[in-house]
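Chemist: okay, sequence plus prediction incoming.
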Amino acid sequence: MMILNIEELNLTWFQSINASANAPELVVNSAKFFAEYVLYALPLFFIFLWFFGTKAQKEIVLKSLLVIFISLCIGQLIIMFFPHPRPFMMGVGRTLIVHAPNASFPSHHMIFFSAVFISHFLAKNYKISLIFFILTLLVAWSRIYLGVHFPFDMIGAFCIVMCVALLLELFWKRIRSIIMNSLILYKHTQK
């Protein structure tokens, strides 16, 4: 029995997801939409919740942004010390969108979407978390399918975000009022 190491498993999984030479144009275009354009909806979503949402929704926005910021910082440290090339930099698979030849692990797209998903899930806002869970999966699939990420780039990003979000949950009660009161003028509504 042959045991695959992590890199071989990553490559094997990538090759099973990456677009084939005869990939349908509709699937490729759908993947491009999720890989490149859905990300632009996140700031609009945050802005909408910030200006029209409840205090609890604003709190989720802040938590999501904190999780994203901390996760991106961790990601940058990983990139500095353990850079991993993208599939096209290694000459594997098909690449169907243009991307800079920089480190692929962890995926920033995955950090953004999984942070919103996990923040809503932990806040027991299950309807929105389900929508973002589906978007997270679609974005992860599309970026692998189009050849700019490996599966472990997505899994690693998700794990980083999960750890950061759970740690933030532990300390949120202590820092919540400081952050909320300094960014939102809610003193008049608190009793």
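Modeler: Good, I have the coordinates. As the structure is a prediction and not an experimental result, all values here were calculated from the model.

Chemist: okay, CA-based contacts and neighbour counts for the rest of this
Modeler: Noted.

Chemist: look up how far residue 173 lies from the residue positioned nearest the centre of the chain.
Modeler: For the chain, the residue nearest the mean C-alpha position is residue 110 (2.2 Å; C-alpha atoms, centre = their mean). From residue 110 across to residue 173, the span is 26 Å (C-alpha to C-alpha, to the nearest Å).

Chemist: tell me the contacts of residue 105?
Modeler: 75, 78, 79, 83, 84, 85, 152, 153, 154, 156, 157 (C-alpha atoms under 8 Å, 6 or more residues apart in numbering).

Chemist: again, only this time at 10 Å
Modeler: Residue 105 makes contact with 75-76, 78-79, 82-86, 149-157 under the criterion C-alpha atoms under 10 Å, 6 or more residues apart in numbering.

Chemist: comparison target below:
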Amino acid sequence: MNERLFLAINGLSHHSAFLDALMVFCAQYIPFILIAFLAYLWILGKSAGRRAAFRAGLSGGLALVLACIVGVFHYQALPSVLGLGRPLILHTSNNSFPSDHVSFAFGIAMSLLFSGSTSIWPQAVLLAVLVSFARVFVGVHFPLDVLVGAVVGTSASLLIHLLRKKLSDRIADRVHGVQERILSSMSRGSR
């Protein structure tokens, strides 16, 4: 079923140059858009927004670590290595399970959802779903790879959310305090 669903989704590629280019963009660059969301929240947000951005960044990082650990215990060759589908991009990894891009994206998106303090979580969740579909569309992951990536990212964000009061919010407040002191001293030094 995993292979059949992969072939059905990947089979949508190579019919429209525009759609192919859009999916390649989504598959490769959505994580950077999510990082820009976090920068926006950190720089322009109030305390709750900064904390949400910090937790989301931690969640994305933890999701990548967990994805690497899961990948050590289960190997799945890339579809192209197995001669399946028609890839639109070359992927340098030799293990497609789970998808690092999807783990990272869902780590950030679900953390923003769990924070409840930011209005950009729906866009972040939509982007995480889009990168999941795009990774299969362009031929670098099987559907199970992205599904497990979504579970890994969601699990990481849930763990960070549960530890927010004891750990991440305190660290975020301290980091912001250091940032404010640095910016304050820089502005005094430029006068």
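Modeler: Nice, thanks for sending it over. Quantities reported herein were computed from a predicted structural model and do not represent experimental measurements.

Chemist: element containing the corresponding residue of structure 1 for residue 103 of structure 2?
Modeler: Taking TM-score structural alignment for the superposition, residue 103 of structure 2 sits opposite residue 111 in structure 1. Using DSSP states H and E, residue 111 of structure 1 maps to helix 108-122.

Chemist: elements contacting the lengthiest helix in structure 1?
Modeler: Secondary structure of structure 1 per DSSP state H: the longest helix is helix 151-183. In terms of contacts (3 or more C-alpha pairs under 10 Å, 6 or more residues apart in numbering; DSSP states H and E), helix 151-183 of structure 1 is packed against helix 6-17, helix 55-81, helix 108-122, helix 126-145.

Chemist: output those in a markdown table, with distance to residue 162 of structure 1 appended to each entry.
Modeler: A markdown table is the format used below for these (distance: least, C-alpha to C-alpha, whole Å):
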| stretch | distance to residue 162 of structure 1 |
| --- | --- |
| helix 6-17 | 21 |
| helix 55-81 | 9 |
| helix 108-122 | 7 |
| helix 126-145 | 13 |
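
Chemist: so who does the counterpart of residue 78 of structure 2 in structure 1 touch?
Modeler: When structure 1 is aligned by TM-score structural alignment, the residue opposite residue 78 of structure 2 is residue 86. By C-alpha under 10 Å, 6+ apart, the contact list for residue 86 of structure 1 reads 92, 99-105, 147-150, 153.

Chemist: coming back round to it: report the angle between the helix holding residue 111 of structure 1 and helix 126-145.
Modeler: Angular relation of helix 108-122 of structure 1 and helix 126-145 on a 0 to 180 degree scale: 160 degrees, by axes from the mean of the first three to the mean of the last three C-alpha atoms, to 10 degrees.

Chemist: quick check: buried residues in helix 108-122 of structure 1?
Modeler: 108-121 (16 or more other C-alpha atoms under 10 Å).

Chemist: for stretch 64-79 of structure 1, same thing?
Modeler: 64-72, 74-76, 79.

Chemist: stretch 157-165 of structure 2 now?
Modeler: In stretch 157-165 of structure 2, counting by 16+ other C-alpha under 10 Å, buried: 157, 158, 160, 161, 164.

Chemist: turn these into CSV, columns for distance to residue 20 of structure 2.
Modeler: Shown next, in CSV, are the buried residues of stretch 157-165 of structure 2 (distance: C-alpha to C-alpha, whole Å):
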residue, distance to residue 20 of structure 2
157, 31
158, 34
160, 35
161, 36
164, 40
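
Chemist: which one of the residues you listed is nearest to residue 181 of structure 2?
Modeler: Taking C-alpha to C-alpha as the measure, residue 181 of structure 2 sits nearest to residue 164 out of these, at 23.7 Å.

Chemist: and residue 16 of structure 2, what's its match in structure 1?
Modeler: Under the alignment (TM-score structural alignment), residue 16 of structure 2 maps onto residue 24 of structure 1.

Chemist: repeat for residue 33 of structure 2
Modeler: In structure 1, residue 33 of structure 2 lands on residue 41 (TM-score structural alignment).

Chemist: who touches whichever residue in structure 1 pairs up with residue 67 of structure 2 in this structure?
Modeler: Using TM-score structural alignment, the partner of residue 67 of structure 2 in structure 1 is residue 75. By C-alpha under 10 Å, 6+ apart, the contact list for residue 75 of structure 1 reads 69, 82, 104, 105, 106, 107, 108, 111, 156, 157, 160, 161.

Chemist: repeat for residue 101 of structure 1
Modeler: 85, 86, 87, 88, 89, 148.

Chemist: just these now: which is nearest residue 47 of structure 1?
Modeler: residue 148 (28.8 Å).

Chemist: that closest one contacts residue 95, doesn't it?
Modeler: Yes: using C-alpha atoms under 10 Å, residue 148 of structure 1 and residue 95 qualify as a contacting pair, with a distance of 6.4 Å.
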